[in-house]
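Enquirer: Quick one: sequence plus predicted model below, questions after.
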Amino acid sequence: MASSSGTSSGSSMIQNSGSEEELQALMDQRKRKRMISNRESARRSRMRKQKHLDELAAQVAQLRSENQQMLTSLNLTTQRFMIIDAENSVLSAQMGELSHRLESLNEIIDFVNATNGVFAANSFVDPIPSAYYLNHPIMASADILQY
């Protein structure tokens, strides 16, 4: 019986050894599948990363283009502002000058009105009847600016 138990133990070692080889082959196969899966996952990750970088590069190009358009628009607007500001300064100066002229002319009219009797007494000839300009204030006109 001892020999039979030795024989059965020897054959079970052979069976265990066969099972271990199959188990090792199965583990190797799983390891290879996992390695292939990991490589594929890494490849997909690199592709996603590249796609994201491409999208960001396109967005940078678009934003640079928009920025350039805004700068061009800002420059045009600034130039227009400077032109209008210069025109406004000229018009303000002209308005001040015309207001001063109008004030001087109205003072002359007031003086003429106040001294109307004196001129008549001194026998000055008035080619324009005094009723014409005494009752009409002098108004500034843009036509005066056409020198």
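Expert: Looks like it came in fine. Numbering: from 1, shown residues only.

Enquirer: switch to C-alpha atoms for all contacts and neighbour counts from now on
Expert: Noted.

Enquirer: Check which element follows the longest helix along the chain along the chain.
Expert: For the chain, the helix with the greatest residue count under DSSP state H is helix 2-114. Downstream of helix 2-114, the next assigned helix or strand under DSSP states H and E is helix 116-121.

Enquirer: now for that following helix, which elements pack on it?
Expert: Counting contacts by 3 or more Cα pairs under 8 Å, 6 or more residues apart in numbering; DSSP states H and E, helix 116-121 is packed against no other helix or strand.

Enquirer: Now do the buried residues in it.
Expert: The neighbour-count check on helix 116-121 (16 or more other Cα atoms under 10 Å) flags nothing as buried.

Enquirer: residues making contact with whichever helix or strand comes after that helix?
Expert: Per DSSP H and E, the first helix or strand lying C-terminal to helix 116-121 is helix 130-134. Contacting residues not belonging to helix 130-134 are listed as 109, 113 [Cα atoms under 8 Å, 6 or more residues apart in numbering].

Enquirer: here's the one I want to compare it with:
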Amino acid sequence: MASSSGTSSGSSSLLQNSGSEENLQALMDQRKRKRMISNRESARRSRMRKQKHLDDLAAQVAQLRNENHHILSSVNITTQKYLAVEAENSVLRAQVGELSHRLESLNEIIDFLNTTNGVFGPAGPTTTSSFELDNGFFNINNSLNMAYMNHPIMASADILQY
């Protein structure tokens, strides 16, 4: 009988060992599932952070493109205004040159008349109230009346091609 009681106690210890192994295996499976769930959750959060970062970068790209478009438009408008001012400046420079040349010519005429006949200053004993010369060129009643000197010489932007 001793052997039967020994066998029965041996089989119960085997049952206890297998029960503790099953509990250990169940505990390990439970930890494994927890770790797997935790890893999945961590991966999901990582994907969400990555997606948010990509969305933020896409929004920043859109904003920078919009700013770039506005800057390019502003540069184009400024360039057009600059070219218009430059063209107007060229016309004005040409007009200044023409007017300076006309003034120089008129001053030469006045100097010539002053030195030869004394028309615009005291030159001799004769005084006339109508600036008449012997040949009648500067007669106020003369039909020419220096009309050619009263016409402006104008330069236009069409003449000045770049």
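Expert: Everything's here; your move. This one's a predicted model, so the numbers in the text were calculated from it and none came from an experiment.

Enquirer: ok so, going back, just how off-centre is the longest helix of structure 1 within its chain?
Expert: Between the centre of helix 2-114 of structure 1 and the centre of its chain there are 16 Å (Cα atoms, centre = their mean, to the nearest Å).

Enquirer: in structure 1, which residue is closest to the centre?
Expert: Nearest to the geometric centre of structure 1 sits residue 70, at 4.9 Å (Cα atoms, centre = their mean).

Enquirer: And that one, how far from residue 76 of structure 1?
Expert: Remark: distance between residue 70 of structure 1 and residue 76 of structure 1 (Cα to Cα, to the nearest Å) = 10 Å.

Enquirer: residues contacting residue 11 of structure 1?
Expert: No contacts exist for residue 11 of structure 1 under Cα under 8 Å, 6+ apart.

Enquirer: One more pass at 10 Å, please.
Expert: 5, 17 (Cα atoms under 10 Å, 6 or more residues apart in numbering).

Enquirer: What of residue 112 of structure 1?
Expert: So residue 112 of structure 1 contacts 106, 118, 119, 130, 133, 134 (Cα under 10 Å, 6+ apart).

Enquirer: try residue 11 of structure 2
Expert: Counted by Cα under 10 Å, 6+ apart, residue 11 of structure 2 has contacts 5, 17.

Enquirer: burial of residue 102 of structure 1, as a residue count?
Expert: Residue 102 of structure 1 has 16 neighbouring residues, counting by other Cα atoms under 10 Å.

Enquirer: aligned partner of it in structure 2?
Expert: The alignment partner of residue 102 of structure 1 in structure 2, by TM-score structural alignment, is residue 103.

Enquirer: Quick check: its match vs residue 9 of structure 2, distance?
Expert: 137 Å.

Enquirer: Same check on residue 56 of structure 2?
Expert: With Cα to Cα as the criterion, residue 56 of structure 2 and residue 9 of structure 2 are 70 Å apart.
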